[in-house]
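> attaching a predicted model along with its sequence, questions to come.
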Amino acid sequence: MNRVMIGLGALAFILFVAASSLFTVNQTQQVLITQFGEYVRTIQTPGLHVKVPFIQSVTAFDRRLLDYDAPGEEMILGDQRRLIVDSFTRFRITNPLLFFQTVGAAEQGIRGRLAPIVSSSLRRVLAGEPLLSILSTDRTRIMGEIRRQVNEEARRFGVEVADVRIRRADFPDENTQAILARMQSERERVAREARAEGAEVAARVRANAERDRTVLLAEAEANAQILRGAGEQEAIRVFAEAFNRDPEFYQFWRTMQAYREVFSGGEQRMVLTPESDFFRYFREMPAARMPAPAPAVPAPAPG
């Protein structure tokens, strides 16, 4: 009975020692082995590993990208404008031993170390840049310089900074109304300039249209005068031919035209003597002859 108890106790001790000697490293971890606080080795290969039980300790660090969100801080830009900048930093632990020696076993400790580094780098770089550069394509260059400065200081903690970005940039509350007023004034100025340019273009278009209209009317009038002159010339030629061919008929036709123009209205008054040449054709008109009456039929003789 005692042998059985001793055997079971020995087996339990062996299992306990084995459990204390074996540990697993995940793919997302890197492990630091220390013995009585002194560094022994670093394990970055995932799988099952062995350590000396009871005297060696295992400290695991995340090997993935970690985030640090910096609170919003007021920065003074190169053009003396104030801006509240909210940034975030992505980093990874590349040297677990240096990280353990400078920061400690807790990963949260690095965030307290990164806070002043990120803040000072942002202030140094943004102090030399105007607002338009931050809002334009130069923002990539600016953030690259900030990341470089943060990375140089973060290496002494065994950390590599992968990226630093400005998440949000706002104006302070006391500047917002003034900026909005300036923006409104600028938009009104642009609108006035646009309206003035539109009025100028409209006036130019109207002037061109009026000029074209005047030219077209002048050309039309000139063409009409040419056609009218040609028509009158042709009429004169026809009248001349008619006069030369039969002067008496031409004179008669012209007199008839004058009669029609004078007597058609009914309101004209003329004081002329009957012997006037104007009534020549009235005087020369032959008198109308009345037909002779039919002879009377003789009455029949009484029978």
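Yep, that arrived.
> contacts, neighbours, all on C-alpha from now
Noted.
> show me where the stretch 101-250 of the chain has strands.
Secondary structure of the stretch 101-250 of the chain (DSSP state E, counting those that start in this stretch): strands at 159-170.
> can you show me the helices along it?
Secondary structure of the stretch 101-250 of the chain (DSSP state H, counting those that start in this stretch): helices at 109-126, 131-135, 139-154, 173-245, 247-263.
> report all helices and strands that the second one contacts.
With contacts defined as 3 or more C-alpha pairs under 8 Å, 6 or more residues apart in numbering; DSSP states H and E, helix 131-135 has no packing partner among the helices and strands.
> thinking again about what came up before, now tabulate the helices of the stretch 101-250 of the chain in TSV and tack on mean neighbour count and distance to Ile55.
Shown next, in TSV, are the helices of the stretch 101-250 of the chain (neighbours: other C-alpha atoms under 10 Å; distance: least, C-alpha to C-alpha, whole Å):
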stretch	mean neighbour count	distance to Ile55
helix 109-126	17	26
helix 131-135	14	54
helix 139-154	18	32
helix 173-245	12	58
helix 247-263	13	143
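> this is the other structure I want to compare:
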Amino acid sequence: MAASNLIIPVVAAVALLGSMSVYTVKEFETGIQFRLGEIVKTDIPPGLHFKLPFVNTIRTFDERILTISTPPDRFLTSEKKNLIVDYYIKWQITDAAAYYRATRGDERAAVVRIDQIVKDGMKSQISNLTIPEVVSGDRDLFMRNVIEATNDDIAGLGIRVVDVRIMRIELPPEVSQSVFARMEQERAAVASAVRSRGQEQARRIMADADRQRVEIIAEANREAEQLRGEGDARAAEIYGQAFNKDREFFEFYRSINAYKKAFAGDNNVMVLEPNSSFFRYFGDQSGGDVSRVEQPAAVNRLPSLP
């Protein structure tokens, strides 16, 4: 009976010692093993592990990316204007032993230190920028500078800042109107400069078009004059050939054309010298003396003088 009564306590003691000798590290954690308060093993991987009861203790730390949500804070720009910036921080434990030594494993202490270092980096960056540069500048470059500066400062803490993102930027009421007015003026100046460049370009295009028009017209006139000269030369050549073939007929033909032009309009009254040869073909078909043409008929058609 006495032996049987000892079985249960022994089994219970063995089970207790067994449970105290086994521990589990989750898949998203890393572990540190202590012996009497001193770190003896780090970076324990996920899985089932063993330890000495009452001698070894285990601390596990989350290796996932964690988020710090900070309340909006005021930052001073290079113009000595306040901006209200709302942002968040993504961070991760990279060295569990260094993290434990720096913070004693207290996540709240780590969050406070990270937030303060990031805030100092934000102040340093924003203090060198104007409000328009912060609002509409290269946000990615701005954030990279903050992250790099922060990671340099926390290099010995066993953690790293993965990302810092601005969620919202607001202007205090006392400066918002003046800032908006100045931004409108700057945009108006940019628009005016763009319009001026467009107008200048339009003037250059119009001037070039006018120059080309003048050149084209001049070239056309030159070609026309050349063709006209060639035509006149050809006509003179034809006239010369006709004159040489039959001089009398040529003179008659020229006189007929002159009569047509002279009497083409309503005013067909002409005053000529009595011995003019203009009407020599009127009275003499052979082109004889003009004195045979009866001139008084033409003279009688003159209007009476007042």
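Received the coordinates, thanks. Quick caveat, the model's predicted, so the values are computed rather than measured.
> now for the helices of the stretch 101-250 of the first structure, which one comes closest to Gln35 of the first structure?
Ranking the helices of the stretch 101-250 of the first structure by proximity to Gln35 of the first structure (C-alpha to C-alpha) places helix 109-126 first, at 22.2 Å.
> packing partners for the closest one?
Where contact means 3+ C-alpha pairs under 8 Å, 6+ apart, helix 109-126 of the first structure is packed against strand 73-76, helix 139-154.
> among the ones you listed, which is nearest Leu65 of the first structure?
helix 139-154 (14.2 Å).
> now do the closest one: distance to the chain's middle.
Put simply, helix 139-154 of the first structure sits 32 Å off its chain's centre (C-alpha atoms, centre = their mean, to the nearest Å).
> just to revisit the earlier point, export the helices of the stretch 101-250 of the first structure to CSV and append columns for distance to Ile14 of the first structure.
Shown next, in CSV, are the helices of the stretch 101-250 of the first structure (distance: least, C-alpha to C-alpha, whole Å):
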stretch, distance to Ile14 of the first structure
helix 109-126, 38
helix 131-135, 65
helix 139-154, 44
helix 173-245, 69
helix 247-263, 148
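> neighbours of Asn300 of the second structure, just the number please.
Residues near Asn300 of the second structure, counting by other C-alpha atoms under 10 Å, number 10.
> looking at the helices and strands packed on helix 109-126 of the first structure, which is closest to Ser57 of the first structure?
The minimum distance between Ser57 of the first structure and these falls on helix 139-154, with 26.3 Å, by C-alpha to C-alpha.
> what is the orientation angle of that closest one with helix 109-126?
On the basis of axes from the mean of the first three to the mean of the last three C-alpha atoms, to 10 degrees, helix 139-154 of the first structure is oriented at 130 degrees to helix 109-126.
> who are the packing partners of helix 139-154 of the first structure?
Counting contacts by 3+ C-alpha pairs under 8 Å, 6+ apart, helix 139-154 of the first structure packs against helix 109-126, strand 159-170.
> just want the angle from it to strand 159-170.
140 degrees.
> quick check: which of the helices of the stretch 101-250 of the first structure is nearest to Tyr39 of the first structure?
Shortest distance between Tyr39 of the first structure and those, using C-alpha to C-alpha, is found for helix 109-126: 19.6 Å.
> now do that closest one: everything it contacts.
With contact meaning C-alpha atoms under 8 Å, 6 or more residues apart in numbering, helix 109-126 of the first structure is reached by 68, 70, 75-78, 103, 142, 145-146, 149-150, 153-154, 157.
> coming back round to it: and Ser20 of the first structure, which of the helices and strands packed on helix 109-126 of the first structure is closest to it?
Relative to Ser20 of the first structure, the nearest member of these by C-alpha to C-alpha is helix 139-154, separated by 35.0 Å.
> and the helices and strands packed on helix 109-126 of the first structure: which comes nearest Ala209 of the first structure?
Closest to Ala209 of the first structure of these, according to C-alpha to C-alpha: helix 139-154, at 50.4 Å.
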